[in-house]
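Asker: Quick one: sequence plus predicted model below, questions after.
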Amino acid sequence: MLNYQNKTNSLENRFTKYVQIDTQSDPLSETVPSTAKQKDLGRVLVDELLEMGIADAHLDDFGYVYATIPSNSEKTVPVICFCSHMDTSPDCSGKNVKPIIHVNYQGQDLVLPDDETIILKMEEHPDLKDQIGNDIITASGTTLLGADNKAGLTEIMEAAAFLVQHPEIKHGTIKILFTPDEEIGRGVDKADLKKLGADFGYTIDGETLGSIEDETFSADGAVLTVNGVSTHPGFAKGKMESAIKIVADVVSSLPADCLSPESTELKEGFIHPVNLSGSVEQAEARFIIRAFDDEQLQAYGELLDATVQNIIEDYPNSTYELKITEQYRNMKKVLDQYPQVIEYGVEAIKRAGIVPKQQSIRGGTDGSRLSFMGLPCPNIFAGEHAFHGKQEWASVQDMEKAVQTIINIAVVWEEKAE
C-alpha cells in the first residue's frame, strides 16, 4: 500500500489557511450555526472537495459539510465516516490568527512574538519531549491557534485528496462530515444521519500521537437564574437582595479542592461555572457538569441544586430557577457493543508505525452524541495540544501520522470485509 507523504507541504498550507478563518462559536446565540462565520470555512472546504473531484460535496443551511468518496472495492464494505468540527472555542479569540511554524524544534522555550509573556515550556507541555526535530505550529500569542479542530479538518482533507489521487488503494464508501458548534455542545444537533448514510465513524479530534479514545465524559449544562430585590442603594438597608451577590455566593460555595477542573484529573468529574452575567435584580450563571458515570453526573446536578437552596435561604425575598439539560453521554456504552470499530482503529494506528494508546478523554466529541444517534464513533488523535488557549500547538509530523491513520482505517475496513 502506498504511504502518504507530505512532499509539497500541502498539509501545512491547508492548516495555516484554515486557522486564519475565524470560526469561533457562541454559546449565547440561538441561531444554527451559532455564528455565520463558521460557514466561511465550510464554503472553502466544499470548494476544495469539489476541486478534488468529490462531486457531491456541499454545505447545508445549518452549516454542515457533507461529501462522499465512492467505493472502489468489489466487496460489500461498511460505510465509514470521518468527522471533524469547524468551530473554535469561545474561551479564547480566534480572530486574526497568525500561525507560526517553528521548524526543527530542539526543546527550547517557544516565546510567542505578539505577547512575549506567552511561552511554551517543555516542563509545562510534556508532549513536547516527543517532538525533538519536528515542526511545531503555534499562534502568535494573542489568539488560540485553532488546531482544535482544524488539525482534524486538515487531516481528513489530506487523506481524501490522497485516496482520490490513488484509486489503486482499495476502500469502501467513505463519508465526510464537518460540523459547526461542537465546542458549545451542539455539534450534531442538525446532522442528518439518514443523508450521511454511514455505518460507523471516527472523529479526528484527539490529542497525543497514537491515541484512540473510546470513552468520554457524560455531560450536562446548567443555567441558574436568580431573581433578587433591587432598590435604591442609598436606601437599601434591609431591603436589597442582590442577585449578583447571590450567584457569587453559589459559585464560591462550590468545592474548590475537588469537583473543579483545576483540582481534578483522570476519572474525576466537576461542576464548572463558565459564564456569569446580570444585575442586582436578575443574574445568571451557566455551568458545565461532567462525570464519566451517569449516576455521578446526576449527583453533581443535585449537589449544585442543594448549594443554591442553601444560599437562597439567606435571601427570603429572592427566587431562583435551575435548569439542567443533557449535552452528551459517555460513548463507551455504545462502542463496547461494536468492538471492531476500536480494533480496526488500533490496527490502523499500528500500520502507521505508532504505538496505539487506547484511553478515555476528559471531554467530549461529536462522536459522543453520534454514537447514541446510531453511528458508533470513537475519537482518533489529531495532534492538537493545549487547546482553547493562547499556548495551543500542533506538530506537523504528528498530523502527517494522523493522515496515514485515516487512510489505514479505510484500508483495514476494506480488507476485513467479505
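Answerer: Okay, I see it. Every value quoted in this text rests on a predicted model; they were computed, and no experiment measured them.
Asker: from here on, contacts and neighbour counts on C-alpha atoms
Answerer: Noted.
Asker: I'd say Cys81 and Leu177 touch.
Answerer: Yes: under the criterion of Cα atoms under 8 Å, Cys81 makes contact with Leu177 at 7.0 Å.
Asker: So which residues of the stretch 51-200 of the chain form strands?
Answerer: 58-59, 65-69, 80-85, 100-102, 110-111, 119-120, 136-138, 174-179, 200-206 (DSSP state E, counting those that start in this stretch).
Asker: And for the stretch 301-418 of the chain?
Answerer: Under the criterion DSSP E, counting those that start in this stretch, strands of the stretch 301-418 of the chain are mapped to 319-328, 357-360, 379-381, 384-385, 393-395.
Asker: among those strands, which is nearest Leu11?
Answerer: For Leu11, the closest of the strands of the stretch 301-418 of the chain is strand 393-395, at 11.0 Å, according to Cα to Cα.
Asker: So which elements touch the closest one?
Answerer: Secondary-structure packing of strand 393-395 (3 or more Cα pairs under 8 Å, 6 or more residues apart in numbering; DSSP states H and E): strand 136-138, helix 147-165, strand 384-385.
Asker: Now distance to Pro27 and mean neighbour count too, for these, in CSV please.
Answerer: Below are the helices and strands packed on strand 393-395 laid out as CSV (distance: least, Cα to Cα, whole Å; neighbours: other Cα atoms under 10 Å):
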stretch, distance to Pro27, mean neighbour count
strand 136-138, 25, 23
helix 147-165, 17, 24
strand 384-385, 22, 24
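Asker: Can you lay out the ones you listed as a markdown table showing distance to Val250?
Answerer: Putting the helices and strands packed on strand 393-395 into a markdown table (distance: least, Cα to Cα, whole Å) gives the following:
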| stretch | distance to Val250 |
| --- | --- |
| strand 136-138 | 37 |
| helix 147-165 | 32 |
| strand 384-385 | 32 |
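Asker: so which of the ones you listed gets nearest Thr23?
Answerer: So among the helices and strands packed on strand 393-395, helix 147-165 is nearest, using Cα to Cα, at 10.0 Å.
Asker: next up, a second structure to put side by side with the first:
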Amino acid sequence: MTNLIDRFLKYVTFDTQSDPSQGCCPSSKGQTQFAQFLKQELTDLGLTNVTLDDNGYVMATLPSNVDYDVPAIGFIAHMDTAPDASGANVKPQIVENYQGGDIALGKGDEVLSPIHYPDLHQLHGHDIITTDGTTLLGADNKAGIAEIMSAVEYIIGHPEIPHGDIKVGFTPDEEIGRGADLFNVEKFAAQWAYTVDGGPVGELEFENFNAAAATVEFRGVNVHPGTAKGKMVNSMTLASRFQAEMPVDETPEHTEGYEGFYHLTNADMSVAKSTLHYILRDFDQDGLDQKKAYLMDKVDTFNSGSKSPRVTLTIKDNYSNMREQVEVYPHIIDIAKQAMLACGVTPDIKPIRGGTDGARLSFMGLPCPNVFTGGYNFHGIHEFITVQGMQSAVKVVVQIAKETAIRYR
C-alpha cells in the first residue's frame, strides 16, 4: 500500500486524453508514452510476457504460484482520460481527514460542495484526492491502473497468498469507445477478467446499456435575408423543432437506475446545414429499438409533404448489454462478491449507466464484469477519489486472485 498513492499521483501527470478526431490507435501520443512507462514498471516488478503492441495495448502475466490447475484470470484498466475536460497539467491535492463542508479547488473560486455532491456526507474522516478545478483528475481510469499495479506488487511481496496465472491488461481509447477494438483476447489468455473501472466502494457491475449513436442532418436553403421570403429554409429552425419533440423526461438529467434515455451530445449549425448528434441508451434491447423507431418516425414526419427530403437519419450500434454474456458464469460474480465480503466491503450490485471495455470484451469471449475504484464525478473538474477507497480496491483485487485459487484447490 505504501506505493499506491505515489504511483497514482505519478500516473495522473501523463496527459492521456483520447482524441475522437484521430483514426489512429492510440489516438494521442500521451497514451503511447504512458504505455511505455507502464511496460517498464511491469518489467521491473518481475512480471513475465510483458508486451506493448503497435496499437498501444499493454499485457503482462504474473505466473501461478500453486501446483494445481487454476483458471487464468485478468484485471483490465484503460489508460486514456475523457475528452470532456482537459487532462493536461493535472495538479491534484489531498484533503486529509475530511470533516465536511466545501473543499476549495486550487486558487480560484471553484469548490467541491456536498450540496451538489451529497456523497461527500458519507466520506467524513476520509482522505480525498481532488483536482485543482482546472482539469479532470484522471482517476478514471488511472486509479484502476494504480490499484492493479499495487495489488500485483503486494501479491509478489507475499508469496504465501495462493494464486493462479494473473493477466494484466491496459487499453487505450476506452473513453471514445475503441478500447476493445484491437484487444487480442487469445493473446491475453484469461478465462475471465475484471475491469477495475467503477465508482464508489462496493460497486460490482455486470450489466450495462445497449448503446447506439444517431446523427440527424437537416438540409436548408440559404439566400440573402433581404430577399429570403418564400425561398429560405433555415436548417437550424428545423433542427430546433426536431429537438423540441424529443421526450423531455427521457434525458440523462431525468433518468436513473434502469431507465434509458435520448441524449443530444452536440450540434453543428448553420442556415444551409445543421446536424444533431444523439446517443441512445437502454438496458433492454427492445427499448433501444423503440428509441430508434421513434427517431425514424420523427424524421418521416418532418419529411412528409416535402418535394425532397430535408432530414436524413443515420444510426450506428455501439455496444450491447454484457449481462447475457456474464450471468451464464455465476461463479465470476460470486468470487468477486466473496472477495469484497472478506475485505469488509458490502457488494453493491448495480447496472452501469454507460459502457466499459468489459462490455465489448464479454461479447468477444472474455466475460468481464466491473469492480470499483473508489472514485466519483468522473469526466469533469469535480472528479475526486478517496485514499481509503483505493486501498479497498487493492485489497479486493488481491482477494479475488486468492479466492479463485482457493475455489479450484
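Answerer: Thanks, I have the structure now. Keep in mind it's a predicted model, so treat the numbers as computed, not measured.
Asker: Comparing the strands of the stretch 301-418 of structure 1, which comes out most buried?
Answerer: strand 379-381 (a mean of 29; mean count of other Cα atoms under 10 Å).
Asker: quick check: that one aligns to which part of structure 2?
Answerer: With TM-score structural alignment applied, strand 379-381 of structure 1 matches the range 370-372 in structure 2.
Asker: give me the element Glu267 of structure 2 is part of.
Answerer: No Glu there; residue 267 of structure 2 is Ala. strand 261-268 (DSSP states H and E).
Asker: What residues of that strand count as buried?
Answerer: Phe261, Tyr262, His263, Leu264, Ala267 (16 or more other Cα atoms under 10 Å).
Asker: so which pair among those residues is furthest apart in space?
Answerer: Spanning the widest gap among the buried residues of strand 261-268 of structure 2 are Phe261 and Ala267, at 17.7 Å by Cα to Cα.
Asker: Give me the distance between the alignment partner in structure 2 of Leu28 of structure 1 and Ala211 of structure 2.
Answerer: When structure 2 is aligned by TM-score structural alignment, Leu28 of structure 1 is paired with Ser21. For Ser21 of structure 2, the distance to Ala211 of structure 2 equals 20 Å [Cα to Cα, to the nearest Å].
Asker: out of those two, which sits in the busier spot?
Answerer: Ala211 (21 against 8; other Cα atoms under 10 Å).
Asker: Packing partners of the helix or strand encompassing the more buried one?
Answerer: For Ala211 of structure 2, the enclosing helix or strand under DSSP H and E is strand 210-219. Under the contact definition 3+ Cα pairs under 8 Å, 6+ apart, strand 210-219 of structure 2 sits against helix 235-244, strand 273-282, helix 285-303, strand 311-319.
Asker: just these: most buried one?
Answerer: Using mean count of other Cα under 10 Å, strand 273-282 ranks as the most buried of these, with a mean of 22.
Asker: coming back round to it: from the chain's centroid, how far away is the strand holding Ala211 of structure 2?
Answerer: 22 Å (Cα atoms, centre = their mean, to the nearest Å).
Asker: That one vs helix 235-244, what angle?
Answerer: 150 degrees (axes from the mean of the first three to the mean of the last three Cα atoms, to 10 degrees).
Asker: Could you check the angle strand 210-219 of structure 2 makes with strand 311-319?
Answerer: Using the same axes, to 10 degrees: strand 210-219 of structure 2 against strand 311-319 is 160 degrees.
Asker: Which stretch of structure 1 lines up against strand 210-219 of structure 2?
Answerer: Using TM-score structural alignment, strand 210-219 of structure 2 pairs with 218-227 in structure 1.
Asker: superposed on structure 2, where does the matching stretch end up, distance-wise?
Answerer: When structure 2 is overlaid, stretch 218-227 of structure 1 sits 1.9 Å from its aligned residues on average, using mean Cα distance after the TM-score superposition for structure 1.
Asker: which residues touch that stretch?
Answerer: Contacts of stretch 218-227 of structure 1 with the rest of the structure, by Cα atoms under 8 Å, 6 or more residues apart in numbering, involve 243, 246-247, 281-294, 297, 318-330, 364.
Asker: For the corresponding residue of structure 1 for Gly164 of structure 2, which non-adjacent residue is spatially closest?
Answerer: Matched by TM-score structural alignment, Gly164 of structure 2 corresponds to Gly172 in structure 1. Among residues not flanking Gly172 of structure 1 along the chain, Ser71 sits closest, at 4.1 Å (Cα to Cα, 6 or more residues apart in numbering).
Asker: and the counterpart of the one you found in structure 2, what does it touch?
Answerer: Under the alignment (TM-score structural alignment), Ser71 of structure 1 maps onto Ser64 of structure 2. Ser64 of structure 2 makes contacts with Pro162, His163, Gly164, Asp165, Ile166, as judged by Cα under 8 Å, 6+ apart.
Asker: Gly87 of structure 2 -> structure 1?
Answerer: Residue correspondence to structure 1 (TM-score structural alignment): Gly87 of structure 2 is matched to Gly94.
Asker: ditto for Pro351 of structure 2
Answerer: Counting by TM-score structural alignment, the partner of Pro351 of structure 2 is Ser360.
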